[in-house]
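Enquirer: Prediction below, plus the sequence it came from.
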Amino acid sequence: MPHTVPSPDPEAAASAELARRAARVETSLAEPGAPFAVVLGERGTPEYADGPRTLREFVETTWAYGEAPFLIAGERACSYGEFFAAASALAVRLREGYGLRPGGRAVIASGNRPEWQIAFWAAQLAGLVAVPLDAGWTEDAVTYALEDCEPGVLLVDGERLGRVAGWARRTGTRVVLLHGSGDESASGQRAESTGGGRAADGLRVERYEDFPAPDPLAAPPDVEPRPEDDATILYTSGATGRLRGAVATHLAQAGAALNARYHAAASARARGAIPGLEPAPVSPMTVPFSDAAAFSGFYGAMAAGGTLALTDDADAGGGPAGYGLAETCGVVLAPFGDDRRAEPGGAGRPAPVTEVRIAGPSGEELPDGEPGELWLRGQSMFRGYWRDAAATGAVFADGGWFRTGDRAVRRDGWVSVVGRLQGA
């Protein structure tokens, strides 16, 4: 009988070619001596060899962008220099005026506006743990998070004031009204500035607009957080419906910031461009700033001296492509180059400091093409759930692997998330 040679599978050949291209890009950016070179950290997991190790180090690099536009909201624009001066001034006030100390929590409850970014980065410059809350939460959900994390200050806008007012009265916690009067809230809770004292109804509110104008030459507080110190608590309900606070260290969030920078560089290299020499990006932002995907968006823009354009236009985009969770501090799997067009339904390829395992029922690594649970490990993983050792233990496997509960398959390095595990 004549010997029959099977015809090549066009899809498999195309996937293999995309993998080869991706490998060339990844090698050029992450090999020893390259901008995103990787080393093994003290925990035995990959970390970036160079770059910031804390969010304070990361944001301090943006000061060099000076008059370049950082945020555009309608007709209002804020330069990097103005932003950094405002964040530094608020950080000093939180430290010296409010007496907050490193490790204390600062809740941010606001819609997407420049003051959200000022408040978040002021917390980092003051050595505080930033706790961004979903702007769409009900008062019950907000109260649960406040009871759980026990913040020392509430940085809110007028629309959210009514949702924190009851808890703030009961506890005497001070409130900074970032924007608006409070008339916007469903409760009609109007804020009268108390100048740091206590109002007749027990609510201690200061208006951000009443603070002195920031000194552009003034330095932030003399606080140097360590990489292992907590930087953020991002509340997530996952599939359980119960809110849990995912705690991330400075090292993890700094890794997330570098992940965003890497994904941008990989996309540029895949297009044949030289990373860092293209015009600074303008990034439309419709995703709430409190969302983990938004972190990747504003980290990426800030790393390149780009601009965040706040918009309500859902067709404008507003978040990076790929896969990320509160527990991963943002996007850790992302497409670049031809991948985005060839496999639009997939999640992407891992960042250099993200290890992927497609795990079987006993935790064994499954071969390419076989679906299993997506496990992740690396620099940008959270350290655990706030004050919830049981929940933390349930999602971490031996070796520091985070069990996402998502069902995924890997082919030629590309990871596609195809659903949730039953009961996860």
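Expert: Everything's here; your move.
Enquirer: When you work out contacts or count neighbours from here on, use the C-alpha atoms and nothing else.
Expert: OK.
Enquirer: Show the contacting residues for the residue positioned nearest the centre of the chain.
Expert: The C-alpha lying nearest the average C-alpha coordinate of the chain belongs to Phe295 (CA atoms, centre = their mean; 2.9 Å). With contacts taken as CA atoms under 8 Å, 6 or more residues apart in numbering, Phe295 has the following neighbours: Phe289, Cys329, Gly330.
Enquirer: Name the nearest of those relative to Pro225.
Expert: Each of those was checked against Pro225 using CA to CA; the closest is Cys329, at 18.1 Å.
Enquirer: quick one: the closest one from Gly33, how far?
Expert: 26 Å (CA to CA, to the nearest Å).
Enquirer: When these two are compared, which one has more neighbours?
Expert: Just comparing Cys329 and Gly33: by other CA atoms under 10 Å the higher neighbour count belongs to Cys329, 32 against 12.
Enquirer: Does the residue lying closest to Val205 once chain neighbours are set aside lie in a helix or a strand, and which?
Expert: Setting aside the residues directly before and after it, Val205 is nearest to Val175 in space (CA to CA, 6 or more residues apart in numbering), at 4.7 Å. Using DSSP states H and E, Val175 sits within strand 174-179.
Enquirer: What are the buried residues along the longest strand anywhere in the chain?
Expert: Across the chain, the strand with the greatest residue count (assigned by DSSP state E) is strand 401-411. Applying a neighbour-count criterion of 16 or more other CA atoms under 10 Å, one finds Trp401, Phe402, Arg403, Thr404, Gly405, Asp406, Arg407, Ala408, Val409, Arg410 buried in strand 401-411.
Enquirer: returning to what we had before: reduced to three states, what does the residue nearest to the centre of the chain come out as?
Expert: In three-state terms, and counting by DSSP: H, G, I helix; E, B strand; the rest coil, Phe295 is helix.
Enquirer: From Ala326, how far off is it?
Expert: According to CA to CA, Phe295 stands 10 Å off from Ala326.
Enquirer: what does Asp339 give?
Expert: When CA to CA is the yardstick, Asp339 and Ala326 sit 25 Å from each other.
Enquirer: need the contact list for Leu251.
Expert: The contact partners of Leu251, taken as CA under 8 Å, 6+ apart, are Arg53, Thr54, Leu55, Pro227, Glu228, Gln379, Ser380.
Enquirer: Tell me the one of those residues nearest Val38?
Expert: Closest to Val38 out of the contacts of Leu251 is Gln379 (10.3 Å), distances taken as CA to CA.
Enquirer: Give the other helices and strands that the strand holding Val175 contacts.
Expert: Using 3 or more CA pairs under 8 Å, 6 or more residues apart in numbering; DSSP states H and E as the contact test, the elements touching strand 174-179 are helix 114-125, strand 153-157, helix 158-171, strand 205-207.
Enquirer: how far away is Arg304 from Pro275?
Expert: Rather than Arg, residue 304 is Ala. Ala304 sits at a distance of 10 Å from Pro275 (criterion: CA to CA).
Enquirer: coming back round to it: would you convert the helices and strands packed on strand 174-179 into JSON lines that also reports mean neighbour count and distance to Trp137?
Expert: Conversion of the helices and strands packed on strand 174-179 to JSON lines gives the following (neighbours: other CA atoms under 10 Å; distance: least, CA to CA, whole Å):
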{"stretch": "helix 114-125", "mean neighbour count": "25", "distance to Trp137": "16"}
{"stretch": "strand 153-157", "mean neighbour count": "26", "distance to Trp137": "13"}
{"stretch": "helix 158-171", "mean neighbour count": "21", "distance to Trp137": "9"}
{"stretch": "strand 205-207", "mean neighbour count": "23", "distance to Trp137": "21"}
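Enquirer: Comparison target, given below:
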Amino acid sequence: MSSDTDHRPAPPAGAAEIIGRLTGPGGRFELSDAEVLGSRLPVFTHRQRALHEVLHASVAHADREYIVTADRRITFAEHAAQVASLAKVLREEYGIGRGDRVAIAAANSPEWILTFWATVSVGAVAVGFNAWWSAREMAHGIDNAQPALVVADARQSAKLADCAVPVLSVENDIGRLAASHPDAPLPSADVAEDDPAVILYTSGTSGRPKGAVHTHRNLLAVVEYHRLNDALFEEFGDPVASQDRVYLLTLPLFHIASLHNLAVPRLATGSRIALHQGSFNVDAVLSMVERERVTNWGAVPTMAHRMLEHGGADRYDTSSLTSFSLASAPSSTAFKERLRQGLPFAKDSLVDSYGLTETCTGVAAASAQELAAAPGTLGRPVTGVQLEIRDPAGEVLGEGEEGEVWVRSQFNMLGYWRDPEATAGAIGPDRWLRTGDLGELREGRLFLSSRRSDLIIRGGENVYPAEIETVLVEHPDVRECLVMGVPHPDLGQEVAAVVVLAAGSTVTEETLQEYAANALAYFKVPKQWRLTHEELPRNATGKVIRNQVRV
């Protein structure tokens, strides 16, 4: 799941007419068919063509605040000047230009956002590494992305000891370089709309993370989608002007929820980002909501669960929060009802959505009213998205029939970086993306029945068993293994492993856990183990029957 943190209460009757006027011929957000990568797709007619255009336009917001943290406040004008300085350094000192990759391996910070804008504004590609990756995973990211430069915080820098690529420190270098050329001109680049702009990694079904490539077109389409949302709610009399909304950023910037659907569009709309840094802390986050008068927040279910357990939400003034969305992981209707009962701001503002890293934004969205009318729905396809349910042969299914969710839009990724086989497996003829998720459409609303086959979603982080199994079977005492998700009251799911040991092995859980921790991000390391000498159950073709395996 994905959240764009911008689903406010449902529009009144007559919304379809207004949307039609805004997106129809001559409308401010007119949609028209255009050639995109060999297919005819509906695109926003009046769109920007390169991300540096968003940066240039942002100086009009001048002294308004773009990013605020617990102890810093950065205006749009200050941000633009710092990006210009950093971009000059990237170009002149490191030779970064069109198509070069700049990897960002760091936890959330203003420096992360500065580096992103400086990178894409010179035509280079910003590569978001997971800030919790192990040294092994970092090495894979370097090998796959082949960056010309890495920007890393202290934690991830320590895992780059053998890296042959130049590394800049978030803590010591970025701020200094962003102030070193205060009069530098704003950067721009001669790029095509379908040139890569961002690579974000999604856990790999085949054992290694895959880099989803997003283009300038993709991100700028997301910007227009958010501008359209703002325009709609202004039409419906939203009492808070779009530029006065404040967006709480608590999810990692290497996810589409925070980067594509928050940091990028808010530079375009003049809205403020309240950036929480460090691990999730209920009191710190709710204090920020109160202090900054936050209006929009997209949280993962684990965060919402911890707020319920904390039980002190009513001690803070959260009356400004009018849109609270769940992101990155599925949540039950019962859990949503607990949130409405237990969190003051969730009663009338709780919304949900569906999307993937590969789709750049939510491709279906459910308002609070939609959730009340059809509990369990993920809403209707958003403007510009075509969504179908298909059978294994690719034939479109009818009302209420379960099949795989296919989506097609200007938001869909270009493909997987340096992985044509995986790209061909995901993107079919005419740019249709096969999500791997099973669902059905009822009265135009999407209902999801299961996520990608064996996917584990732990606290909002996608974990594919194959990636962990690939690591474990390299251990000399492991003959074979199977990794699965098991229910967890706080995280939603936890990672568990059943390991078939080599004959005579006496290896312990502790040894295997330590071994896995040296190769995997902490959230992928199994917390539950069953060590056995019995073979895993298999079908007639030799494939493990996963649903017969228990921890």
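Expert: Sure, I can see it. Note that the structure is a prediction, hence the values are computed from the model and not measured.
Enquirer: circling back to that earlier point, pick out the most distant pair among the contacts of Leu251 of the first structure.
Expert: Of all pairs drawn from the contacts of Leu251 of the first structure, the one with the largest separation by CA to CA is Leu55 and Gln379; the distance is 13.6 Å.
Enquirer: Any idea how far apart the tips of stretch 395-413 of the second structure sit?
Expert: With CA to CA applied, stretch 395-413 of the second structure spans 23 Å between its terminal residues.
Enquirer: residues near Ser362 of the first structure, how many?
Expert: As a burial measure, Ser362 of the first structure scores 6 neighbours (other CA under 10 Å).
Enquirer: what does it align to in the second structure?
Expert: Counting by TM-score structural alignment, Ser362 of the first structure corresponds to Ala393 in the second structure.
Enquirer: List the contacts of its match.
Expert: Contact analysis of Ala393 of the second structure by CA under 8 Å, 6+ apart lists nothing.
Enquirer: Skip the chain neighbours and tell me the closest residue to Pro12 of the second structure.
Expert: Nearest residue to Pro12 of the second structure in three dimensions, chain neighbours excluded: Phe236, at 7.4 Å (CA to CA, 6+ apart).
Enquirer: Let's verify Ala231 of the first structure: helix, strand, or coil?
Expert: Assigned state for Ala231 of the first structure: strand (three-state reduction, three-state DSSP).
Enquirer: Over which residues of the second structure does the longest strand of the first structure lie when aligned?
Expert: If you align by TM-score structural alignment, strand 401-411 of the first structure falls on residues 432-442 of the second structure.
Enquirer: what comes into contact with that stretch?
Expert: Residues from elsewhere that reach stretch 432-442 of the second structure (CA under 8 Å, 6+ apart): 356, 389, 398-409, 412, 426-428, 446-453.
Enquirer: Of these, select the buried ones using a ChimeraX command.
Expert: Of the contacts of stretch 432-442 of the second structure, the buried ones can be selected in ChimeraX as follows, counting by 16+ other CA under 10 Å:
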select :356,389,400,402,403,404,405,406,407,408,409,412,426,427,446,447,448,451
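Enquirer: quick one: what's aligned to Asn112 of the first structure in the second structure?
Expert: So, by TM-score structural alignment, Asn112 of the first structure is matched to Asn108.
Enquirer: sorry, back to before: now the buried members of the contacts of Leu251 of the first structure.
Expert: Judged by neighbour count, with 16+ other CA under 10 Å as the criterion, the buried members of those are Arg53, Thr54, Leu55, Pro227, Gln379, Ser380.
Enquirer: residue contacts, the equivalent of the fifth one over in the second structure?
Expert: Matched across to the second structure, Gln379 of the first structure falls on Gln410, judged by TM-score structural alignment. Shown in contact with Gln410 of the second structure (CA under 8 Å, 6+ apart): Val36, Leu41, Pro42, Val43, Arg217, Asn218, Ala221, Gly384, Val385.
Enquirer: Across to the first structure, which of those residues hold up?
Expert: On the basis of both residues aligned by TM-score structural alignment, their matches' CA atoms under 8 Å, what survives of the contacts of Gln410 of the second structure in the first structure is Leu41, Pro42, Val43, Arg217, Asn218, Ala221, Gly384, Val385.
Enquirer: can I get the residues you listed in JSON lines with secondary structure and distance to Glu509 of the second structure?
Expert: Conversion of those to JSON lines gives the following (DSSP: H, G, I helix; E, B strand; the rest coil; distance: CA to CA, whole Å):
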{"residue": "Leu41", "secondary structure": "strand", "distance to Glu509 of the second structure": "52"}
{"residue": "Pro42", "secondary structure": "strand", "distance to Glu509 of the second structure": "53"}
{"residue": "Val43", "secondary structure": "strand", "distance to Glu509 of the second structure": "53"}
{"residue": "Arg217", "secondary structure": "helix", "distance to Glu509 of the second structure": "48"}
{"residue": "Asn218", "secondary structure": "helix", "distance to Glu509 of the second structure": "45"}
{"residue": "Ala221", "secondary structure": "helix", "distance to Glu509 of the second structure": "48"}
{"residue": "Gly384", "secondary structure": "coil", "distance to Glu509 of the second structure": "50"}
{"residue": "Val385", "secondary structure": "coil", "distance to Glu509 of the second structure": "47"}
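Enquirer: neighbour-wise, which of the residues you listed leads?
Expert: Arg217 (28 neighbours).
Enquirer: What sits closest to the aligned partner of Val54 of the second structure in the first structure if chain neighbours are left out?
Expert: When the two structures are superposed using TM-score structural alignment, Val54 of the second structure falls opposite Phe58 in the first structure. Counting by CA to CA, 6+ apart, the nearest residue to Phe58 of the first structure once its immediate chain neighbours are dropped is Pro52, at 5.4 Å.
Enquirer: pretty sure that neighbour contacts Ala254?
Expert: Yes. Checked against CA atoms under 8 Å, the pair Pro52 of the first structure and Ala254 is within contact range at 6.1 Å.
Enquirer: circling back: as a markdown table, the buried ones among the contacts of Leu251 of the first structure with distance to Trp167 of the first structure and secondary structure would be great.
Expert: What follows is these, written out as a markdown table (distance: CA to CA, whole Å; DSSP: H, G, I helix; E, B strand; the rest coil):
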| residue | distance to Trp167 of the first structure | secondary structure |
| --- | --- | --- |
| Arg53 | 35 | coil |
| Thr54 | 31 | coil |
| Leu55 | 29 | helix |
| Pro227 | 32 | coil |
| Gln379 | 35 | coil |
| Ser380 | 32 | coil |
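Enquirer: any idea which of those residues is closest to Leu310 of the first structure?
Expert: Leu55 (22.4 Å).
Enquirer: Go ahead and confirm that closest one touches Gln253.
Expert: Yes. Taking contacts as CA under 8 Å, Leu55 of the first structure lies within contact range of Gln253: 6.7 Å.
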